[in-house]
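Okay, predicted coordinates and the sequence, questions at the end:
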Amino acid sequence: MRRTSTTLILLTLFFLLSSHELFLKSDSYFFEENSLGELYLINGTFDESENVITRDRIINPKILGPNYDFKPSSDDYYDKGEITFLKFKTGNTGTYVAGVSTKPRVIELSGENFTTYLEHEGLTEVILDRKTKGISNQVANEKYSKHVKAIFQVDERRTDNFSTQLDYPIEFIPLKNPYNLSVGDIMSFKLLYLGKPLGNQTVHISSRINTDAKDGKETALSTNDKGEVSFTISNIGHWYIATINMLERNEEDFDYESNWATLTFEVK
C-alpha cells in the first residue's frame, strides 16, 4: 500500500486515538448576562483530559446567542495542565451554542490495532467490511477530525439559538432546548453529516450527576432514517451525546476518513 511507515510507536498512537474523544465543557452551563465565562476542551474521556489542543489545530471556533456572534482568536485560549480553556464574555440573556472544530490528522495503525480500535468505538460495519474483503490484517491509514459543541444558558430567557447549525462536517442539532427540560422528559437530536441527516448511525449517550462522578455508563442508540435520536433525561447533571462516522476512502495518504462529533449540556 502507499507510503512506508515512519514508525512512531503505533501502539501508543492507537491508544491516543481510540481513547481521545474531544468535549467542549463547563463546570456549570448556567451563566449570568454580560459576564466573564470559560469553556474548556477535554481531550481524552469525558472525565479526564490527556493533552491540550494546540492552537494550530483549532478551526472554526464560534459562540452564538441572541444578537451575539463571537469568534475566538488565539488570545482567548490558555492552557492549564492538560486542559485548554476558552475565555469569553456573555451577551444578552438566552440559550447559546458554542463549537470548536479541529484540523484533520492522519494516523497509521496495524491491522490488529485498527480492529481493536473499531471494536472499542462500536464501528461494527467497518469491521465486517474489512473482514469480508479479507483485509482485516492490513495496515490502515485513517484521516480524522473532531467537531464539538456545547449548549449553555445565560440567565432566564430561553431562545432558539441552541439549534443553530455551525456547518461542521458532522454535528448534532438539538431538536429541543435542553434548558426547558426536567428529569423524565425526552431529549431529541438530529445528526447531520455534510448538512444532511445521517441515519442508522450509532451514537453514545452518558451523564454525570456531579462533576466529581467518573466513568458513567454509556448507552448506545441508533439514529432513525431521518437522522434523529431520542432518549429520556433520567437524572440531573452534565450530559453528552457522541458519535464517530467512518467511511472508506481510496486516497493517496489514507484509506479511511472519520469525523467525530460530541455535544454537551446540563440539566438541573
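Sure thing, it's come through. All values derive from a computational prediction rather than experimental measurement.

C-alpha only now, for contacts and for neighbours.
OK.

all helices of the stretch 1-150 of the chain, in order?
Along the stretch 1-150 of the chain, counting by DSSP state H, counting those that start in this stretch, helices occupy 10-19, 111-121, 124-133.

For Phe88, find the nearest of these.
Checking those against Phe88 by Cα to Cα gives helix 10-19 as the closest, at 28.7 Å.

what's that closest one in contact with?
By Cα atoms under 8 Å, 6 or more residues apart in numbering, the list of residues contacting helix 10-19 from outside reads 44-45, 107-110, 113-114, 117, 120-121.

from those residues, which would you call buried?
44, 108-110, 113-114, 117, 121 (16 or more other Cα atoms under 10 Å).

Switch the residues you listed over to CSV, and while doing so, append distance to Ile173 to every line.
Formatted as CSV, the buried ones among the contacts of helix 10-19 follow (distance: Cα to Cα, whole Å):
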residue, distance to Ile173
Gly44, 23
Glu108, 32
Leu109, 32
Ser110, 35
Asn113, 32
Phe114, 30
Tyr117, 27
Glu121, 22
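
okay, among those, which ones form the most distant pair?
Pairwise across these, and taking Cα to Cα, the largest span is found between Gly44 and Ser110, at 21.4 Å.

the strands in the stretch 51-200 of the chain, which residues?
Along the stretch 51-200 of the chain, counting by DSSP state E, counting those that start in this stretch, strands occupy 58-65, 68-70, 77-80, 83-89, 94-102, 105-109, 140-154, 170-174, 186-193, 196-197.

Mind putting these into a markdown table with distance to Leu128?
Formatted as a markdown table, the strands of the stretch 51-200 of the chain follow (distance: least, Cα to Cα, whole Å):
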| stretch | distance to Leu128 |
| --- | --- |
| strand 58-65 | 33 |
| strand 68-70 | 43 |
| strand 77-80 | 41 |
| strand 83-89 | 36 |
| strand 94-102 | 29 |
| strand 105-109 | 18 |
| strand 140-154 | 15 |
| strand 170-174 | 23 |
| strand 186-193 | 22 |
| strand 196-197 | 24 |
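
Surely Asn153 and Phe31 touch.
For the record, residue 153 is Gln, not Asn. Yes - in this structure, Gln153 is within contact of Phe31 by Cα atoms under 8 Å, at 6.2 Å.

Comparison target, given below:
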Amino acid sequence: MKLRKTLPLILLGLISLAASAQDNYLVPKSYYLHKGSKLEVYLVAGEQFKDVDEYKYDASKTTKFMLYDDGKKINLMTAAKDSASPVVNTIANNSGMIMVEMTRKIPPTPIEHDTYAKYLNDEGLVKLAETVTNSNQSSFREKKVCYMKTLVMVDKASGDDYDKPLGQEFEIVLKKNPYKLNYGDDLTGVLYYKGKPLKDASIDLLLKTEKGNVYPDRVTTDAKGEFSLTVTREGVYLIRSVRTVASTSNDADFETIQAAYTFLFNSANTRTSDFKSFGLSDRN
C-alpha cells in the first residue's frame, strides 16, 4: 500500500480540498432499512459535502441507472419518470445489501476563468491550472460524466454486490463491506479507469458527522490502484475522485469524469440515520 490515511486526521488545512468541485452523488433517506420498508434515494450535488442542491431525475442526462439486490440486477431506467424526486422510490424486498448506481452526463457548461483555475489547483492538476490561468479566455466549457454509487443495509450486512466492478468507466470498488466494520478497522478500495486499476490517482475522503461537521482527507492510490482509510468516526462517508483532461472535441475545453461512493458507518448498525440527521436535507 503506497499511502494510507486515518480519517479523520485533521480538519484545518484540508478544508480547501475539492472546494471548487461540484460533486454529484446519491444519498438515501435512510442507510438502515428493514425488509418491506421504503427505499428512497436522492440525487444531490454540493461542494465539500456541503451546500446541497437536489436534482430531479432527468432521463436525457442518465445513461445508466441500476439497483442490485440479493444478486438481482434491476434496470431502474425502465420505470423512472422525468422530474421524479426522490430518483429511487421503491420497497426493500430482501434482507442484505442494496447497491444503487447511476451514470449522469452533464453537457458542456461554461465556468468562469478564476473559478475554474482554482478548481484545477484544488484537484492537484497544476499544469492544467497554469494553462487556464495564463489564458485570456473569460470562461471555459467543461463537460462531465458522473459515476455514482450508494450502499444501503436491509436488516443485515450480507451479500457481496459492494465488491464487484459494475463496468463504470471511472469506478470506486470497496474490498470490504463498510457495514461490517468496527472502530479502528481499515477499509480498502480500488479505483478503476476503463476497467484497469488506476495508480497515483487522488482520492478524496469526506466524512459528515451527525452534527453536520465535515472532515476531509486525501490519499493517493498505489501501484495496484488501491487506497485505504481507517474508520474512526460514525457518519456518512463520501469517497470521490475526479479526472480532468483537455478536450479533443469542439464542444468543450475540458472533459471531467467523477466517481462518487456514499455509505454510512455506524458501529452498532442500529440507529436510523437519515438526511436530516446528517445535515444533508431538511426532510424528515
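Here it is on my side, so go on. Remember, predicted model here, so these are calculated numbers, not experimental data.

what TM-score comes out when they're superposed?
Once superposed, chain against chain, the TM-score is 0.81 (TM-score structural alignment, normalised by the length of the first structure); 243 aligned residues with a Cα RMSD of 2.4 Å.

With neighbour numbers in mind, choose between Gln153 and Phe31 of the first structure.
Gln153 (27 against 20; other Cα atoms under 10 Å).

leaving aside the residues next to it on the chain, what's closest to Tyr77 of the first structure?
Leu86 (4.6 Å; Cα to Cα, 6 or more residues apart in numbering).

And the one you found, what's its match in the second structure?
Aligned counterpart of Leu86 of the first structure in the second structure: Val88 (TM-score structural alignment).

Pull up the gap between Val152 of the second structure and Thr230 of the second structure, please.
20 Å (Cα to Cα, to the nearest Å).

more crowded one of these two?
When Val152 of the second structure and Thr230 are compared for neighbours, Val152 comes out ahead with 25 against 19, by other Cα under 10 Å.

Double-check the more buried one against Glu101; I have them as touching.
No - the pair Val152 of the second structure / Glu101 is not scored as a contact, 11.6 Å apart, by Cα under 8 Å.

If you tally nearby residues, what's the number for Ile241 of the first structure?
Using other Cα under 10 Å, Ile241 of the first structure has 21 other residues around it.

element containing it?
Here Ile241 of the first structure sits within strand 237-248, counting by DSSP states H and E.

what's that strand aligned against in the second structure?
With TM-score structural alignment as the criterion, strand 237-248 of the first structure aligns to 235-246.

Can you find the partner of Glu21 of the first structure in the second structure?
Looks like Glu21 of the first structure aligns to Asp23 there (TM-score structural alignment).

Contact partners for Leu198 of the second structure?
Contact analysis of Leu198 of the second structure by Cα under 8 Å, 6+ apart lists 191-192, 221, 223-225.

what's the farthest-apart pair in the residues you listed?
Across the contacts of Leu198 of the second structure, the longest distance by Cα to Cα is 11.9 Å; it joins Tyr192 and Ala223.

So which of these two has more stuff around it?
Taking neighbours as other Cα under 10 Å, Tyr192 of the second structure and Ala223 compare with Tyr192 leading, 23 against 14.

roughly how far apart are that one and Val242 of the second structure?
Taking Cα to Cα, one finds Tyr192 of the second structure at 12 Å from Val242 of the second structure.

Count the residues that sit near the counterpart of Leu120 of the second structure in the first structure.
Taking TM-score structural alignment, the alignment pairs Leu120 of the second structure with Leu118 from the first structure. Other residues near Leu118 of the first structure come to 17 when the count uses other Cα under 10 Å.

How about Glu210 of the second structure?
By other Cα under 10 Å, the residues close to Glu210 of the second structure number 18.

Can you give me the distance of the closest residue to Ile53 of the first structure other than its chain neighbours to His238 of the first structure?
The shortest distance from Ile53 of the first structure to any non-neighbouring residue, by Cα to Cα, 6+ apart, is to Thr84 (6.1 Å). Between Thr84 of the first structure and His238 of the first structure the distance is 19 Å, computed by Cα to Cα.

go on, Thr124 of the first structure?
Shown here: Thr124 of the first structure relative to His238 of the first structure, a distance of 28 Å by Cα to Cα.

Looking at those two, which is more packed in?
His238 (21 against 14).

From Lys143 of the first structure, how far off is that one?
Here the criterion is Cα to Cα. By it, His238 of the first structure lies 30 Å from Lys143 of the first structure.

cool, Lys131 of the first structure as well?
From Lys131 of the first structure to Lys143 of the first structure the distance is 21 Å (Cα to Cα).

before we move on, what about Pro174 of the first structure?
For Pro174 of the first structure, the distance to Lys143 of the first structure - Cα to Cα - is 27 Å.

now swap in Lys71 of the first structure and tell me
To Lys143 of the first structure, Lys71 of the first structure is 26 Å away according to Cα to Cα.

Return the residue of the first structure aligned against Val41 of the second structure.
Alignment note (TM-score structural alignment): Val41 of the second structure maps to Leu39 of the first structure.

Name the nearest residue to whatever residue of the first structure lines up with Met99 of the second structure, ignoring sequence neighbours.
When the first structure is aligned by TM-score structural alignment, Met99 of the second structure is paired with Val97. Once flanking residues are discounted, Val97 of the first structure sits nearest to Ile151: 4.6 Å by Cα to Cα, 6+ apart.
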